[in-house]
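Q: Need a 3D model of the following:
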Amino acid sequence: MMKTTSATPAGTTDASATPTSHSHFDGVDLQLLAERIATPFHAYSASAIHQRIEALKTALVGLDATICFAVKANPNLAILQLMANAGLGADIVSVGELRRALNAGMPAERIVFSGVGKSADEIAGALNVGIMRFNVESLDELHTLQRIARAQEVTARAAVRINPDVDAQTHAKISTGKSENKFGVSIDEARRWFAQRKSFDHVQLDGLHVHIGSQILDVQPFRLALARVAAFWRELEHAGHPITSIDVGGGLGVCYRAGVDHPVSTTDYVAAIREALAGFRGRLLLEPGRWLVAEAGVLLTRVIRVKPGTERNFLILDAAMNDLLRPSLYDAWHDIVPVSDQPRPMATYDIVGPVCETGDTFASARELPECAAGDLLLIKATGAYGTSMASTYNSRPLAAEVLLHQGRYAVIRRRQHFEEMIAGEQPARNWKTP
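A: As a prediction, this is how the structure comes out:
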């Protein structure tokens, strides 16, 4: 392993050496693991996921509630199998996610279908396997669901996704509950749907759904949204429209930045649900995604080199924006630490990847113990929207994924081969006229 010279590089501070303690994860020695699996790779703690599941189940005791994991957060089959074995269902937004959930052993009757762009083929496929419920987001979608269900001679169960016009106080690109967002319909429009519900003879419109955004760190937006849904539920019941299911969505935030992010506790979150929906005798659905898996995942990466600059030093990693897009897409913060317990002087770096984009930056002016080529780093809280948003940009193969559990590990997706990456490509030989 290369070492730094005795000269103090630009950006190094005079702060005292700081020890680190990130060498193990779920009982697995990460240095040894990185000798067996080429970096970069994602590692997930099964124990951490189980702990989150049990914490939420404990908070929900006494409620008729079904937890449906938001597959988009982490669609790996092994992760979905873990969820299925714990009794969770799935919240899906595509037929691909439906197939993953079913392949992982999640029963169709515990699957809900969300999303604004469900195609007719996707609706037909979901009806064909008998999913629990559709969260409907437009009148056109409702008419499409009616038409396809009639053709299949089945009755689809559906909930209206309400847009409560509540600011979730989160990043604009993951806010979904404001009136200008593309998701859901106004309460006024939903009221008209229920007034006409008997004309939809193959759709049982008996549910409400709300989801105001992701990475929410304050319980108040949840309270506001739930209060508006609760008032509408009571209005509908009074008007003779029975509501048998209320889907409260997801959105619980996690700690991406230690000492700065303070997530809402499951106790406070579920207390807000209990208070707002007191007296509701139907089933509650919850759609956690990020909260269950984000902090259970890390991205292991090695330093390729340290590049001194005139104004800053660059720490160049073998991981890139195609392995973890969130910092480039959202300017998202992820804590980054060396996998080492050796004290080192502190230094300041721009931490970047090798992709040919200035946006391929994980952190700017980030202070951490001085690094050298070959050092192993850990990017934290990457278990959600890491691999699910990955790409092969710059013809970089998809990274491996590893599941850890009490000192053991299992590869749950091997690193993509080049031949797999180009498998669907072919020369233009068979020309045709449309």
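
Q: From here on, just use CA atoms for contacts and neighbour counts.
A: Noted.

Q: what residue lies at the spatial centre of the chain?
A: Centroid check for the chain by CA atoms, centre = their mean gives residue 73 as the closest residue, at 2.5 Å.

Q: That residue: what's it in contact with?
A: With contact taken as CA atoms under 8 Å, 6 or more residues apart in numbering, residue 73 is in contact with 289, 290, 293, 383, 384, 385, 388.

Q: Recalculate using a threshold of 10 Å.
A: 288-294, 383-389 (CA atoms under 10 Å, 6 or more residues apart in numbering).

Q: and residue 112, that's in a strand?
A: Yes: under DSSP: H, G, I helix; E, B strand; the rest coil, residue 112 sits within a strand.

Q: OK, contacts around it?
A: Residue 112 makes contact with 68-70, 89-93, 98, 126, 131-135, 157-159, 247, 285, 287 under the criterion CA under 10 Å, 6+ apart.

Q: and for comparison, fold this next one:
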Amino acid sequence: MTAFTLQNGTLHAESVALTHVAEQFGTPAYVYSRSALTAALQEFHDVLNAHPAGAGALVCFAVKANSNLAILNLFARQGAGFDIVSGGELQRVLAAGADPQKIVFSGVGKTAEEMRQALEAGIFCFNIESIPELDRLNDIAGELGKKAPVSLRVNPNVDPKTHPYISTGLKAAKFGVAYDDALALYRRAAGLANIAVTGIDCHIGSQLLDPSPFIEALDRILALVDQLAAEGIRIHHVDLGGGLGIKYRADQVQPTVAAYLNPLLDKLKGRGLKVVLEPGRRLVGNAGLLLTRIEYLKAGEEKNFAIIDAAMNDLMRPALYEAWHDIVPVTPRPGVTQDYDVVGPVCETGDFLGQARPLTVQPGDLLAVMSAGAYGMAMASNYNTRPRAAEIMVDGTQVHLIRARESVEQLYAGEKLLP
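A: Predicted structure coming up:
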């Protein structure tokens, strides 16, 4: 059974009607399926375990996609590691039960304090993205009497054919070090007293539905690994990043994990390199939805609007990327279908979750904004002094509140009036 199905005329999460979730917890609310989350991670483990080059591989969930403690804990219990990009995410994953030796620290702007926290925690590896960052880490590791394990995030200049805002491996990206500069930077790293070169890292972008750019990037990375070996610099692991896409709409073809990984593993067979992966969206995207209620139907001169209680502050992707999310009625009804722009109450023209969607609806109806488990709640804000939504986990017939809805009082609790 898929995570979200129509049963007896009502959309369900596993065995729980979404109407029941709305009655118990209100709207808007993020709703996740435990079985979908665990199955998504297990698919990676199954493919890796079936291939000789996958032995000892480490799957590090990209925390930026969804940082709820319950979800992080669920993945930690399945043996996952974590890809973090801030000191806050480090504290989150440790609070969720992460093994520090399964944490990789990515990101272009690591502060000195974040480096100290990660070194003291004993993380698996720092993914280094510039010379100044490498030098800073060397200095801080020396102050602490430690050696910092590092890989360099090498920018292979491969076009991932995705949205430009989530394309990270081209020459113009702020991420990584230029491919042509990588050899010299590895030489520099190998000569630093408080740095231990352990790996090489590459991440070319997000929401990739064609696996071929991954293969092209790996070919370039392995050529560099061979150059390093010739100079006596041994690489112990190769971090292939994340980016494998999900199906957001009916006309998209979602590649299987096997179709993505097996060609990469074939190239790594016999090299003795530990494989590290950083999937994010692929593990959580289709395991969650945003549940919302229609407040008003408004007929405009050129468009019809379904005004809902969720908004761009709850789900930023459509406004930020013009991203598509399927929007479906929780309880489909017969009647006349009209095209609606599905919009929220935030005071911005860009506050829409979908445009020109054919719907048969009435005020008060519930809608499910699908494929919202990644970069939904994680990017939510309090714009217009709107409390962030509740988060709910469905496990078979059980329903768990995994994040309470914020109150308005909580939003300004830390603010002070002038004397």
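
Q: circling back to that earlier point, residue in the second structure matching the residue nearest to the centre of the first structure?
A: Aligned by TM-score structural alignment, residue 73 of the first structure pairs with residue 65 of the second structure.

Q: Without its sequence neighbours, what residue ends up closest to residue 111 of the first structure?
A: residue 90 (4.8 Å; CA to CA, 6 or more residues apart in numbering).

Q: mind checking how far residue 33 of the first structure is from residue 404 of the first structure?
A: 10 Å (CA to CA, to the nearest Å).

Q: cool, residue 371 of the first structure as well?
A: 26 Å.

Q: wait, residue 29 of the second structure sits on residue 391?
A: Yes: counting by CA atoms under 10 Å, residue 29 of the second structure does reach residue 391; the two are 5.7 Å apart.

Q: quick one: common contacting residues for these two?
A: In contact with both residue 29 of the second structure and residue 391: 290, 377, 403, 404, 405, using CA under 10 Å, 6+ apart.

Q: what sits against the first one?
A: With CA under 10 Å, 6+ apart as the criterion, the residues that contact residue 290 of the second structure are 27-32, 310, 314-315, 327, 367-373, 376-377, 389-391.

Q: Apply 6 Å and report the result again.
A: 29, 30, 368, 369 (CA atoms under 6 Å, 6 or more residues apart in numbering).

Q: Ok, the fourth one next?
A: Contacts for residue 404 of the second structure (CA under 6 Å, 6+ apart) come out as residue 390.

Q: Aligned counterpart of it in the first structure, please.
A: Per TM-score structural alignment, residue 404 of the second structure is aligned with residue 414.

Q: do the same with the second one
A: The pairwise alignment with the first structure assigns residue 377 of the second structure to residue 387, based on TM-score structural alignment.

Q: Name the nearest residue to residue 66 of the second structure, ignoring sequence neighbours.
A: Nearest one to residue 66 of the second structure, counting by CA to CA, 6+ apart, is residue 378 at 5.2 Å.

Q: how far away is that neighbour from residue 236 of the second structure?
A: For residue 378 of the second structure relative to residue 236 of the second structure (CA to CA), the value is 32 Å.

Q: Please settle this for me: is residue 303 of the first structure part of a strand?
A: Yes: residue state for residue 303 of the first structure (three-state DSSP) corresponds to a strand.
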